[in-house]
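# Return a 3D structure for these sequence lines:
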Amino acid sequence: MDRILLDGVDIGALPKVSLHDHLDGGLRPQTIIEIADEIGLELPAKDADALGDWFAESADSGSLVDYLKTFDVTTAVMQTEGALVRIAREFVLDLADDGVVHGEIRWAPEQHLTRGLSLDAAVEAVQAGLDEGVALVRSRGRRIQVGQLVSAMRHLDRWTEIAELAIRHRDRGVVGFDIAGPEDGFPPSRHSEAFDLLSRAHMPVTVHAGEAAGIDSIRDALFAGRTLRLGHGVRIAEDITVDDRGDDLLVELGATAEWVRSRQIPLELSPSSNLQTGAIAAFGDQLDDHPFDLLYQLGFRVTVNTDNRLQSDTSLTNELALLAETFEYDLDDLEQLQVNAARSTFLPVEERDDLVEHITDVFDELR
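Below you'll find the predicted structure:
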């Protein structure tokens, strides 16, 4: 990975927290090629570099629906125990190479059953791969911890079954629950019994909201889904009015935006992905149009994420570098963004405090 410097410090060496990173969006192109060859799957490209380019170009559509079509390829090679173990192990190694010290990795087990795996066997295979990856990283003297976020696909209506799956594995690597997939038309209130179950079991929840749909989607995630974090949540900015009066800006927050800010509900923002999917279309189509800085300056708990490293051809290092260049952030800003993420993990409070301390210590050492 190329070194990217900010104030003389390699951003890649900074400790990072990854809250929104999809397992099926972080495969190595060469791994896809090798597994596809084993199972006889035809790919749009046979060279790793060309295949990586195909994913990035196909995903850069301005539509979440088109963006999601690229996952037909990745999920196709993630249908056996061996494939899931390998992909999860490599995922952790790639996070570590990006400086990630804590990662919460989301994926939807129900999409990985076409070759005979059960839901439980799929979760166990991914956990085995994550454990192998963590052991390898730590054997090299580096720090990392990871957990699974088990996602239910919004349009497949197995929410309660997947919620029960997450609860069954909560002491074996699963740290939370998510719903993913087509957002518009599939709100959490569609299956409120799943969220009732999760709430009674004290299972943390993060919900994709405020990406392909707007404020109503965010409200439903907050109040029907009882979400502790907003997956993307970028369209909360549509509930903010900014009146430019020359030297002064008059900012007014709507009721939902005020609720999210006042309660410091984390926003899992993914700048490059938000551009690709058209999530910020109301504001523009360039990174400097992204409301990231507006939300940061207003005191929302913003975090930086990759969403899907393969489709967006990115890393946390790259996302931080893009933000620093676009909004003139310095190391203090990048530290605050990582502290925000650390405080937003689904770890127990003592472990969150330890993670924050580690991040601030390393930033101090690297300055």
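# Please count neighbours and contacts with C-alpha atoms only from this point.
OK.
# Helix, strand, or coil at residue 280?
For residue 280, the assignment made with DSSP: H, G, I helix; E, B strand; the rest coil gives coil.
# show me what contacts it?
In this structure, residue 280 makes contact with 234-235, 274, 289-291, judged by C-alpha atoms under 8 Å, 6 or more residues apart in numbering.
# And it, how far from residue 185?
Distance of residue 280 to residue 185, computed by C-alpha to C-alpha, to the nearest Å: 19 Å.
# what's the closest of the contacts of residue 280 to residue 83?
Closest approach between these and residue 83, by C-alpha to C-alpha: residue 274, at 28.9 Å.
# Just the element for residue 273, please.
helix 271-276 (DSSP states H and E).
# Give me the buried positions along stretch 134-153.
By neighbour count on 16 or more other C-alpha atoms under 10 Å, the buried set for stretch 134-153 is 134-135, 137, 143-153.
# one more to put side by side:
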Amino acid sequence: MELTPADIKAAPKVLLHDHLDGGLRPATIVELAAEVDHELPTTDADALGTWFTEAADSGSLERYLETFAHTVGVMQTPSALTRVARECAEDLAADGVVYAEIRYAPELHVERGLDLADVVAAVQQGFEEGMAASGGRIVVRHLLTAMRQAARAMEIAELAMEWRDRGVVGFDIAGPEAGFPPTRFLDAFEYLQRENSHFTIHAGEGFGLPSIWEAVQFCGADRLGHGVRIVDDIEVDESGTAHLGRLASYVRDKRIPLEMCPSSNVQTGAADSIEEHPIKLLASLRFRVTVNTDNRLMSGTSLSKEFSLLHEHVGYGWAEMEWLTVNAMKSAFLPYDERYRLITETIKPWYAERQA
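Presented below is the predicted three-dimensional model:
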């Protein structure tokens, strides 16, 4: 069955891996930059959007991360953070997303005098405004991120606990993997486990199996951010039979969710193309695969576009899209009863109607 972009946009979707500072509207960046005298490559909104995607399309994770100097640079005041968060919720709701976990690093937004709690409060206000504007069509929650190259992981983990009942549902670490292994922040992860909290870890994107192994076996990650390099532990023989190594088997057996971001992975060189993205093999082997956007601005994407690309290049239809969406909702850090309600009352009925 041929699915149109409009069909896919209308479908209820779940987003687990999306960076707040990677999803701004270009026009918003231009306006916010003018308010704080931040110099941009161009002040034409359309041209700026193109600049971001072209600058990020380099095949290098490090080069990809450099583009964030401009988005983070304009997200340094409460009003800017609230606006960006509100527009994020509005844009996702318009794209058919019914549940989203949006991550950001509070420590990156304190250059103009805000403290960490000020940042979270401003973002929460924006999410509340965006959810209200959507008429209840979307639920948005935060993931607080600590930067791997910094040394504030415990501080951010404690902040996540302070806000755990006020919109924050988990913790994450992000930034360059090489040279900054997840075990560097073991004290923060052990603290979160003692507090019965949830966390995901960026692992297996810019670095290989050792990063995933540490994230899972030392740190106890609930989910893997990207995790695409788990395929390095899978061999497919000439007959097409897949042979899983011990780490890949463990990740699959434990149902550890993989936050796959197809377009972003191609941009950063973690995958050669959408057609050859490991998501196809991993999904066929029934790993707990989910589909995500990572950075909508830098990748020029949306969750609907990611599914459209998988439909066009991998052949996924409604059945696969439903399976991937349910995977994501099962893997969310939302309480069980709320996840169950969204699956049974919103997601499954919609897809059942389309496949009847």
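# List the ones among the buried residues of stretch 134-153 of structure 1 that fall in strands.
Secondary structure from DSSP state E places 145-153 of those in strands.
# list the contacts for the counterpart of residue 150 of structure 1 in structure 2?
Under the alignment by TM-score structural alignment, residue 150 of structure 1 pairs with residue 144 in structure 2. By C-alpha under 8 Å, 6+ apart, the contact set of residue 144 of structure 2 is 103-106, 156-157, 160, 168, 170-172.
# if I look at the residue mapped onto residue 207 of structure 2 from structure 1, how far off is residue 271 of structure 1?
Here residue 207 of structure 2 is matched to residue 213 in structure 1, going by TM-score structural alignment. Distance, residue 213 of structure 1 to residue 271 of structure 1, by C-alpha to C-alpha: 17 Å.
# what about these two, which has more around it?
Set residue 213 of structure 1 next to residue 271 and count neighbours by other C-alpha atoms under 10 Å: residue 271 wins out with 27 against 19.
# so is the residue nearest to the match of residue 207 of structure 2 when sequence neighbours are not counted in a helix, a strand, or just coil?
Distance criterion C-alpha to C-alpha, 6 or more residues apart in numbering; nearest residue to residue 213 of structure 1, sequence neighbours excluded, is residue 184 at 5.4 Å. Applying three-state DSSP to residue 184 of structure 1 yields a three-state assignment of coil.
# related to what we said a few turns ago, give the aligned range of the helix holding residue 273 of structure 1 in structure 2.
Under the alignment (TM-score structural alignment), helix 271-276 of structure 1 falls on residues 262-267 in structure 2.
# Regarding the counterpart of residue 40 of structure 2 in structure 1, what is its secondary structure?
Under the alignment (TM-score structural alignment), residue 40 of structure 2 pairs with residue 43 in structure 1. Following three-state DSSP, we place residue 43 of structure 1 in the coil state.
# what residues are up against residue 43 of structure 1?
Per C-alpha under 8 Å, 6+ apart, neighbours of residue 43 of structure 1: 33, 36, 73.
# residues touching residue 292 of structure 2, list them.
15-18, 259-262, 303, 306.
# what's the burial count for the closest residue to it other than its chain neighbours?
Leaving aside its chain neighbours, residue 292 of structure 2 sits nearest to residue 261 (4.8 Å; criterion: C-alpha to C-alpha, 6+ apart). Counted with other C-alpha under 10 Å, the neighbours of residue 261 of structure 2 add up to 27.
# With the one 3 residues further on instead?
Counted with other C-alpha under 10 Å, residues neighbouring residue 264 of structure 2 total 28.
# What segments of the stretch 51-200 of structure 2 are strands?
Taking DSSP state E, counting those that start in this stretch, the strands of the stretch 51-200 of structure 2 run over residues 97-104, 139-147, 168-174, 200-203.
# Over to the stretch 251-356 of structure 2?
Under DSSP E, counting those that start in this stretch, the stretch 251-356 of structure 2 gives strands at 258-260, 289-291.
# what sits against residue 236 of structure 2?
Here residue 236 of structure 2 is in contact with 242-243 (criterion: C-alpha under 8 Å, 6+ apart).
# residue in structure 1 matching it?
Taking TM-score structural alignment, residue 236 of structure 2 has residue 242 as its aligned residue in structure 1.
# before we move on, which element is its match in?
Residue 242 of structure 1 is located in strand 240-245, with elements delineated by DSSP H and E.
# sorry, back to before: from the contacts of residue 292 of structure 2, pick the one nearest residue 316 of structure 2.
Within the contacts of residue 292 of structure 2, the smallest distance to residue 316 of structure 2 is 11.1 Å, found for residue 306 (C-alpha to C-alpha).
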